[in-house]
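Below: sequence and its predicted model.
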Amino acid sequence: MTLISTNDIDIEKAKTSKITAVDFNNLAFGRVFTDHMFVCDFKDGKWQKPQIMPYQSMTIEPSARVFHYGQAVFEGMKAYKDESGNVFLFRPDQNFERINKSSARMAIPEFPKDYFFNGLKTLLKLDSEWIKPGVGSSLYLRPFVIATEPAISASPANEYRFMIICSPAKAYYSEPVRVLFAEKFSRSADGGVGFAKAAGNYGAQFYPTSLAQKKGFQQIIWTDANTHEYLEEAGTMNIFFRIGDKLITAPNNDRILDGVTRKSVIQLAEDLGIDWEVRRVSVKEIKDAAKNGSLKEIFGAGTAAVISPVSAFEHADEVYEIAEVEDSYAMLFKSTLLNIQHNLSEDKHGWRYEVK
C-alpha cells in the first residue's frame, strides 16, 4: 500500500482492487463496497485531519457510546457517470446541510463543509471505475457519524467518527409495492427526531414492517402518532398522492424527513405545470378517493428508489387496488429526475454537481 500525504487528506491506496470480482448486472443493494472509505475522527474538541484508506473492518471498544445511547446519524446520496465519463452528484449541498441538522439534533458536532466536499470528491476520483454509466446505474454514498468514545455514561460523547462508504447500485425497487396504512405503530412523534436521519428512526421501523411483510405488503405508510388519521411518510421515503390531476404531499414537520427527492419532485411539478399542493392528507380522504375512482396514483420518493409506485394499500382490513394509469406522474418524475442526474437533459436549477 502507498501512503500519500496531501495538505487536506492523508490517502492510503488499496494495493489491489476488488472490482474484477463484482457482477455489476446482479447487485444486491448495499451489499458490495468499493475499494476505499473516508474517515475523520473528532477528538480534543475538534475534527482531526481526514483520511482515505482501503475499505476494511475497524476496531471499536464495546463501551463506545454509539452502542449504548444511539448517537448515530447518516445520509444517502448517489454519484452518476454520463457516457463521456463525467461524474456528477445530485444536490449534495442539501445532504451536507441535512447531516449537520441531524447531528445538531443528536448533540453531535457539525462536520466542516470543506472536509465533506473534499472527502467526497477525492473518494469518488479514487473509486471512479465503480461508477458505471447508464440510466439506473449509480454509486450509492453513505456518509455517517457515530459516537466512538468508550464510556457508558448517559451524556453526549466527546469523540466521534465521520465516515463515507460507497456501494454500486442498480434500481432499488423494480416493481410497484403494496403498502399498509399504519393504525397502531408510529415512526416518530412530535418533538422527537423524525426529521433527522438518526439511525434509531429506521431500527424502530423494522418490527412493524416485518408484520406488514408477513401479510404480503412491502412497506408501511406511516400516520401521525397522535391520531393515526393523517398520512405522513412511506417506509424510508416521502409520500405523494395524485387525486384527479392534483399532486398532494404532506407538509414537513418534526416527524417527517425533509427529503431531497421530495423537494425536487415539487419543483418539477411546478416546472411541468402540474397542479400541486402541500397539506395534511387524511386516511379517510385517500380511502374515499380510492372508492370513487379519483385516486390515480400513490408513490414514494427517496434517494435509493428515486420514485416507487404503490399498487395497493390496506387499512382496517380493507384492501384497495390502484390501477396503472397511462399518464403516470410517477414515471414522468422518475424519468425527468434520472435524465437530469445522468446529464441527459437540461439542468435548469443547477442541481448537478460535477466532480472534477
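Nice, I can see it.

switch to C-alpha atoms for all contacts and neighbour counts from now on
OK.

what's the helix or strand for the closest residue to Ser102 other than its chain neighbours?
Nearest residue to Ser102, sequence neighbours excluded (CA to CA, 6 or more residues apart in numbering): Ala196, at 4.4 Å. If you go by DSSP states H and E, Ala196 is not part of any helix or strand.

can you count the residues close to Ala196?
25 (other CA atoms under 10 Å).

List the residues that contact it.
Ala196 sits next to Val73, Arg98, Ile99, Lys101, Ser102, Ser103, Arg105, Leu257 when contact means CA atoms under 8 Å, 6 or more residues apart in numbering.

what's the answer for Lys170, then?
Leu27, Phe29, Gly136, Ser137, Ser138.

most surrounded residue in the contacts of Ala196?
Val73 (26 neighbours).

Okay, the residue of the chain positioned farthest from its centre and Ile243: tell me how far apart.
Using CA atoms, centre = their mean, the residue of the chain lying farthest from its centre is Asn292. It sits 34.0 Å away. The spacing between Asn292 and Ile243, counted by CA to CA, to the nearest Å, is 11 Å.

In space, what's closest to the residue nearest in space to the middle of the chain - neighbours in sequence excluded?
The centre of the chain sits closest to Gly76, judged by CA atoms, centre = their mean, with a distance of 3.8 Å. Nearest residue to Gly76, sequence neighbours excluded (CA to CA, 6+ apart): Arg142, at 5.2 Å.

okay, now the one to match up with it:
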Amino acid sequence: MAVFGTVFMPQMALATFVNDEWTDTEFVSADSIQLHPGAHVLHYSSTCFEGLKAFKHEDGNINIFRMDKNIERFAQSSRLLNLPEIDKAQVEKMIIDIVAKYASEVPEPPGSMYIRPTHIGTEASIGKAAAPSASSMLYVLLSPVGDYFAGGLKPLRLLLDETGMRCAPHMGMVKSGGNYASALPPILKARSEVQADQILFCPNGDVQETGAANFLLIDGDEIITKGLDSSFLHGVTRATILQIAEDHGMKVSERDITVEELLERSAKPNTEAALSGTAAVLTPVGTFIHNDKEYQVGNGEAGPVTMKLRQALNDIQWGKAEDTHNWLVKVPN
C-alpha cells in the first residue's frame, strides 16, 4: 500500500483570481502548476488548505463528509491571510465535480478519497513583504487513501512541551503550511530524544494542541478539551467528536486545562486521551512524557470510550449509522 497522501488522481479542479474576479473552473493535469519564481506564496507564505474526505457506501453512492464546515474554515483562513475572498459556492462545486469525476476510484471503507483544496497567492512581487497578493490560485487535489494506521492502532506517546507553541498565537486559526513547518523542529527533536510520536504544546502549562491534531481528555463520561480561541486550529473532527459524545449522553467541557490537572487525571484508571483529525480520525494516547518522566494514561491502552466514539464517527461516514446532523453530501452519479 502506498504511503498515505502520496497517490493523486490525474486531474484536479482549478480556478484563478485575476483582475478582481475568479475565472471559471477548469479540470487540469494534477502533476504540476505554473508559478512565477517571484510568486507571493513562495516568499511570504500566503497559503492555506483544507483536508476532508469522501466515502463509498454499500449502495455504491459517494458521500462527502462535513464539506460545509471545511469550506467555512477555508474561507476564514483565506481572509486571515488576506488572500482574495473565495467564492464558497464555486469551491463547493469544484469539490463535488472533481469527486464525481473520480467516483469509481473512491476506495471501500476503511479507505476514502482524501480531498485537499488549496489556495495560494500568485502575484509576482518580491516587494510585497507587508502587503497581500492581488492574485491567487485555488485548486482541489484528490488522493485515494487507506487506513492512516494500516499497521494497527497503537497508543501514541506525547511529549508535553510547556516552553514552546505550535505557531504564532494570532495564526492559530489559520490552516496554513507555515504552522506545520514551525512545529516540525521540536517534533523531530522529541522523536529522536524521547521517542515521542508527537508534541502536545502546552505554553505556560496551558494544554492546547499537537503539531497536527486537536487533543481530547476523556475522564469517565466527561470529555474535556480546550475552549476555542484564536491560538489554535478549530478542528472539524474535534467538533464532530464533541457532538457525537453529546449524542451519547457524555458531558462535554470546553475549557482551559493545565498540565498539572492533565497529569493528575491521567493517573486514574478510567482516564483516556486521544488526538482528533481528518487523517487520524480519533487516535488513542497511551503515554505522556514530562520533565524526563513518563506518565501512563489510564491503563496505557486504547480506551473503550475512545474506540466507541471513533467507531460511531466511522459508522456515520461509512453509511452504517443514521446521519442525524446532515453531515454527508451525496455526490451526483
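That came in fine, so what should we check first? The model shown is predicted, which means the values in this text are computed figures rather than measured ones.

picking up where we left off before, so which of the contacts of Lys170 of the first structure hold up in the second structure?
Shared with the second structure under both residues aligned by TM-score structural alignment, their matches' CA atoms under 8 Å, the contacts from these are Phe29, Gly136, Ser137, Ser138.

Out of those residues, which two sit at the greatest distance?
Pairwise distances across those peak at 12.5 Å for Phe29 and Gly136 (criterion: CA to CA).

Can you tell me the number of residues neighbouring Val3 of the second structure?
Using other CA under 10 Å, Val3 of the second structure has 10 neighbouring residues.

Map it onto the first structure.
If you follow Val3 of the second structure across to the first structure using TM-score structural alignment, you land on Ala28.

Am I right that its match is in a strand?
No: Ala28 of the first structure is assigned coil when assessed by DSSP: H, G, I helix; E, B strand; the rest coil, not a strand.

Look up the closest residue to it, ignoring the ones flanking it.
Ala169 (7.7 Å).

Run through the residues that contact that neighbour.
Each residue near Ala169 of the first structure by CA under 8 Å, 6+ apart is listed here: Leu27, Ala28, Phe29, Gly30, Ser137, Ser138, Leu139, Tyr140.

Write the PyMOL selection for whichever of the residues you listed are buried.
Remark: buried members of the contacts of Ala169 of the first structure, expressed as a PyMOL selection using 16 or more other CA atoms under 10 Å:
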select buried, resi 27+137+138+139+140
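
residues in the second structure matched by the helix or strand containing Ala312 of the first structure, start to end?
If you go by DSSP H and E, Ala312 of the first structure is part of strand 306-315. Aligned using TM-score structural alignment, strand 306-315 of the first structure spans residues 281-290 in the second structure.

Flag every buried residue along the matching stretch.
Buried positions in stretch 281-290 of the second structure, judged by neighbour count with 16+ other CA under 10 Å: Val281, Leu282, Thr283, Pro284, Val285, Gly286, Thr287, Phe288, Ile289.

what's the answer for stretch 209-220 of the second structure, then?
Neighbour-count burial for stretch 209-220 of the second structure flags Glu209, Thr210, Gly211, Ala212, Ala213, Asn214, Phe215, Leu216, Leu217, Ile218, Asp219 (criterion: 16+ other CA under 10 Å).

got it, and stretch 48-63 of the first structure?
Applying 16+ other CA under 10 Å to stretch 48-63 of the first structure flags Pro50, Gln51, Ile52, Met53, Pro54, Tyr55 as buried.

His342 of the first structure -> the second structure?
Superposed on the second structure with TM-score structural alignment, His342 of the first structure falls opposite Trp318.

ok, residues contacting the host helix or strand of Gln311 of the second structure?
Following DSSP H and E, the helix or strand that holds Gln311 of the second structure is helix 304-317. The contact list for helix 304-317 of the second structure (CA under 8 Å, 6+ apart) reads 55, 63, 65, 218, 240-241, 244-245, 272-274, 281-284, 321-323, 328.

for stretch 229-241 of the second structure, same thing?
Residues outside stretch 229-241 of the second structure that contact it (CA under 8 Å, 6+ apart) are 66, 69-70, 168-175, 208-209, 213-214, 228, 276-278, 281, 309-310, 313.
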